[in-house]
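Enquirer: this is the structure alone, sequence omitted:
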């Protein structure tokens, strides 16, 4: 479907009062240290999503671009300062966690450079940050995080998770 057809379809949904299912956009940081290890955080046990599980530094896009979201979340969650010019797209995971849940487009961006050392700045969300070898990730790790890391290591830009 062309962009024009897609826009026309969206307009028809709005005009008729029906809506398609909107997808939530998540933004994730893929940061590797000088030893090739990936930064992951251990989510708080009271987290609504994936409690006590290792996951990327991540957040949802608000009224901002995906890169602006990544820069903001890195500062807020871990005290890392990333310049937008030091960010490149690395992978996307189109995710359906479970039937009946809202689909999500998870965009993973690689930061080539940053300043600061990861620190816990939101202790109600993250218990700690650690660097992990991509082929020896901690247990448990969020399944689509593992999928994305494997895909990035293999040079793939897109994967799907949870769709049947």
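Expert: Structure received. Bear in mind that the values here come from a model prediction, so they are computed numbers and not experimental data.

Enquirer: C-alpha from now on. contacts and neighbour counts both.
Expert: Will do.

Enquirer: tell me which element residue 117 falls in.
Expert: Following DSSP states H and E, there is no helix or strand that holds residue 117.

Enquirer: I'd say it and residue 81 touch.
Expert: No - Residue 117 sits out of contact with residue 81 when judged by CA atoms under 8 Å, with a separation of 9.4 Å.

Enquirer: so for those two, which residue has more residues nearby?
Expert: residue 81 (18 against 11; other CA atoms under 10 Å).

Enquirer: centre-most residue in this structure?
Expert: residue 28 (2.9 Å; CA atoms, centre = their mean).

Enquirer: let's bring in a second model and compare:
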């Protein structure tokens, strides 16, 4: 069973203990008030996705090269029926796309039950999938990869990967939050 609306609300409220981000998450709050499943990929105009922000021992952040459009982003994607919570969805995506097992990473201290970042971004229409332009509300979970780990790319979705410094992380919001880590 995918993450419940109750679980998503609880995680969101814990995250919003930093209330300055509430306005940026209006799309998420509206989706949580609707009757549709916010984790289903066909829920429009917005649905929840999950990503893994993985930091290695050299304080570099893992990015994948997404096959569909060549963009650099964190490993992640849509929730699936067997994801019991949002963090589990991020870990599953990390394993699927990079071959990094759940046991190889540990949650960032202080972010065990709350994401490092929640980002709302626009996704272009995809007529071949019958999808209008919509929003992804991406719950970005922070993890440490304490030792080097072999990577096995999911060739159907990932063309490559990069380790980038905190200051060169692609996402500006993630970059600003990484700068605050000890």
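Expert: Perfect, I can see it now. Model, not experiment: these values are computed from the prediction.

Enquirer: tm score of chain vs chain?
Expert: Overlay of the two chains. TM-score (TM-score structural alignment, normalised by the length of the first structure): 0.64; 131 aligned residues with a CA RMSD of 3.3 Å.

Enquirer: shared neighbours, residue 117 and residue 81 of the first structure?
Expert: Counting by CA atoms under 8 Å, 6 or more residues apart in numbering, residue 117 of the first structure and residue 81 have no shared contacts at all.

Enquirer: so residue 132 of the first structure touches residue 41, yeah?
Expert: No - Residue 132 of the first structure is not in contact with residue 41 according to CA under 8 Å; the separation is 10.2 Å.

Enquirer: more neighbours: the two, which one.
Expert: The neighbour comparison of residue 132 of the first structure against residue 41 (other CA under 10 Å) goes to residue 41, with 25 against 17.

Enquirer: gap between the equivalent of that one over in the second structure and residue 81 of the second structure?
Expert: Under the alignment (TM-score structural alignment), residue 41 of the first structure pairs with residue 64 of the second structure. Taken as CA to CA, to the nearest Å, the spacing of residue 64 of the second structure relative to residue 81 of the second structure amounts to 24 Å.

Enquirer: what do you get for residue 73 of the second structure?
Expert: In terms of CA to CA, residue 73 of the second structure sits 24 Å off from residue 81 of the second structure.

Enquirer: if we can go back for a sec, where's the match of residue 41 of the first structure, which helix or strand?
Expert: Secondary-structure element containing residue 64 of the second structure, defined by DSSP H and E: strand 60-66.

Enquirer: now the helix or strand following that strand: which residue numbers in the first structure?
Expert: Next helix or strand after strand 60-66 of the second structure toward the C-terminus (DSSP H and E): strand 72-73. Alignment of strand 72-73 of the second structure against the first structure: residues 54-55, by TM-score structural alignment.

Enquirer: how big's the offset between that stretch and the second structure?
Expert: With mean CA distance after the TM-score superposition for the first structure, stretch 54-55 of the first structure departs from the second structure by a mean of 1.1 Å once superposed.
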